[in-house]
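Engineer: Got a sequence here, can you build the structure:
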Amino acid sequence: MRPACPRISVPSSTSIIIVPGWRGSGPGHWQSLWAHRLPHARCVEQDNWVAPTRAAWVSQLEQTVLAAPQPVVIVAHSLGCIATTHMGPEAAARVCGALLVAPADPERRAVLSDFAPVPYAALPYRSILVASSNDPYCPVRLAGAYARAWGSEFVRIQNAGHINVDSGHGEWPLGWALLQSLQGEFRAAQATA
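Structural biologist: Take a look at the predicted model:
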C-alpha cells in the first residue's frame, strides 16, 4: 500500500493540469503522487493510453485546459510534453507556465509517430524543460533543441533515465521545487499587475 502523502495548501490563483505520457503514469509515478498532494490538480485522462493519436490526445488536453477555473500551470511528462506543444492558441492562451519533463521523441517509436513533426515554435508562456543525460526515449541533445525552439529554461540532470518510477523517481523533490517556482513567479506577477 502506498503511504499517504500530505495534502498541502496551494493558493487557488492557478489550476494545475497534469499531463501523463504514453501508457499513463502509474500509482508510484511522481505525477500520480503530486496529483494526490495537490487537492485541486486535474489529471488529463485519455481514452487510449497504448495507441495514442495526436488529435484525440490534444483535444482532451485542450478541453481540460479550457475547463480550468484559473490560469493553468501544466505538469507534463514524456509524450504529454509533445501533446502540450501541439495545443491550439485558444488553450495555450490559458497557460501561464509549464513544467515539461523528459519529452518524448515521437520519431523513435512508430506507435508515437502521429505526434511528429514536433512543433519548433516558441511557447507563449514560461516553461522549464527537464531532461536526463541518459533518457532512453529522447537523446539529451534533442531535448536541448526542443528547449531552444520552445524558449524553455533547460535543466539537464545526469543519469536520471526517463525521470519516472523505473529510474527511481518517486516524489521527485527537484521537480516539486521547479513547480513551486513556476507558481510563485505567476503569483508575484499577479501581485504587481
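
Engineer: drop to CA atoms for contacts and neighbour counts, all remaining ones
Structural biologist: Will do.

Engineer: if I pick the residue nearest to the spatial centre of the chain, what's in contact with it?
Structural biologist: Centroid check for the chain by C-alpha atoms, centre = their mean gives A76 as the closest residue, at 1.1 Å. A76 makes contact with 18-21, 84, 98-101 under the criterion C-alpha atoms under 8 Å, 6 or more residues apart in numbering.

Engineer: please redo it, this time with the cut-off set to 10 Å
Structural biologist: Residues touching A76, when contacts are defined by C-alpha atoms under 10 Å, 6 or more residues apart in numbering, comprise 17-21, 31, 43-44, 82-84, 98-103, 129.

Engineer: Now show me the structure for the sequence below, then we'll compare the two:
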Amino acid sequence: MTNTRVLLLPGWLDSGPGHWQTRWEQLHGWQRVQQHDWVWPRRGDWMAQLETTLLASPQPAVLVAHSLGCHLVAAWAAHSAHTDRVRGALLVAPPDVDAPDLPPQLAPWRPARRHRLPFAARLLYSSDDPFGSVACAEALATDWGAEARCIGPRGHLNAESGLGDWPEGAAEVQRLLGLSR
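Structural biologist: Have a look, this model is predicted:
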C-alpha cells in the first residue's frame, strides 16, 4: 500500500547507525519517531510524540517498534482515540519492563501495559534476549493479541545481533503493509 507510512519506534537510547531501524530509514525512507529524551524516557512524553507524529499526516501507518518501542505501542494504543490510523505493528524484542533489575531510567514504564491491541500485530523475539525471556515475550504477545515468532538465538535483535539490513524483518513489514482495513 503506497499510501501507508511506516513509522519506526526505537527503544531506549535510540537506534544507532548499524541498527536495522536506522538502515531501514536510509534504505526505504521510513520515518523515525524522534523522542525528546532517549536517555530518561518518560512514557507519557513518548506517547505524546507518537500521537503527534501519527496525526501530522492523513495517511495511515504501520508501526515498527524495537525494544522499549514495543511498550510504547501498547501504552499508546491503550490511551489513544486514534488507533484506527494504524494498520498494524511489528513488535521486535520487547524487554521485560517489570523485571526487578530494570535500570532506573525505565522505571516510569512499569507496569507493562497489557491491553489487547486494536490492530494486527506480529511480535518477533529471540530465544536468548538478555532483556526479555521467551516466557515474557510470549506472554506479551498473548496479552497484546499479537502473532508471535521466535527467530532463534539472536540476542536483543539489534546492531550487535548482526542482522544488517534484516530482510526477514522487512518482509514482515511488507506483509503488514498489505493488510486491508
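
Engineer: Provide the TM-score value for the superposition.
Structural biologist: Counting by TM-score structural alignment, normalised by the length of the second structure, the TM-score of this superposition works out to 0.92. Behind it: 176 aligned residues with a C-alpha RMSD of 1.3 Å.

Engineer: So the residue nearest to the centre of the first structure lies in a strand, does it not?
Structural biologist: Yes - following the definition DSSP: H, G, I helix; E, B strand; the rest coil, A76 of the first structure is counted among the residues of a strand.

Engineer: Not counting residues beside it along the chain, what's closest to it?
Structural biologist: Closest residue in space to A76 of the first structure, ignoring its immediate chain neighbours: V19 at 4.4 Å, by C-alpha to C-alpha, 6 or more residues apart in numbering.

Engineer: Now check the one you found against the second structure: what is it aligned to?
Structural biologist: The equivalent of V19 of the first structure in the second structure is L9 (alignment by TM-score structural alignment).

Engineer: thinking again about what came up before, could you give the number of residues near the residue nearest to A76 of the first structure?
Structural biologist: Other residues near V19 of the first structure number 28, with proximity taken as other C-alpha atoms under 10 Å.

Engineer: Please look at it and C43 and confirm they touch.
Structural biologist: Yes - here V19 of the first structure lies in contact with C43, judged by C-alpha atoms under 10 Å, at a distance of 6.2 Å.

Engineer: Please enumerate the shared neighbours of the two.
Structural biologist: Among the neighbours of V19 of the first structure, those also in contact with C43 (C-alpha under 10 Å, 6+ apart) are 25, 31, 61, 64, 74-76.

Engineer: Tell me how far C81 of the first structure lies from W57 of the first structure.
Structural biologist: For C81 of the first structure, the distance to W57 of the first structure equals 11 Å [C-alpha to C-alpha, to the nearest Å].

Engineer: Between those two, which contacts overlap?
Structural biologist: Between them, C81 of the first structure and W57 share these contacting residues under C-alpha under 10 Å, 6+ apart: V19.

Engineer: Alright, I will stop here.
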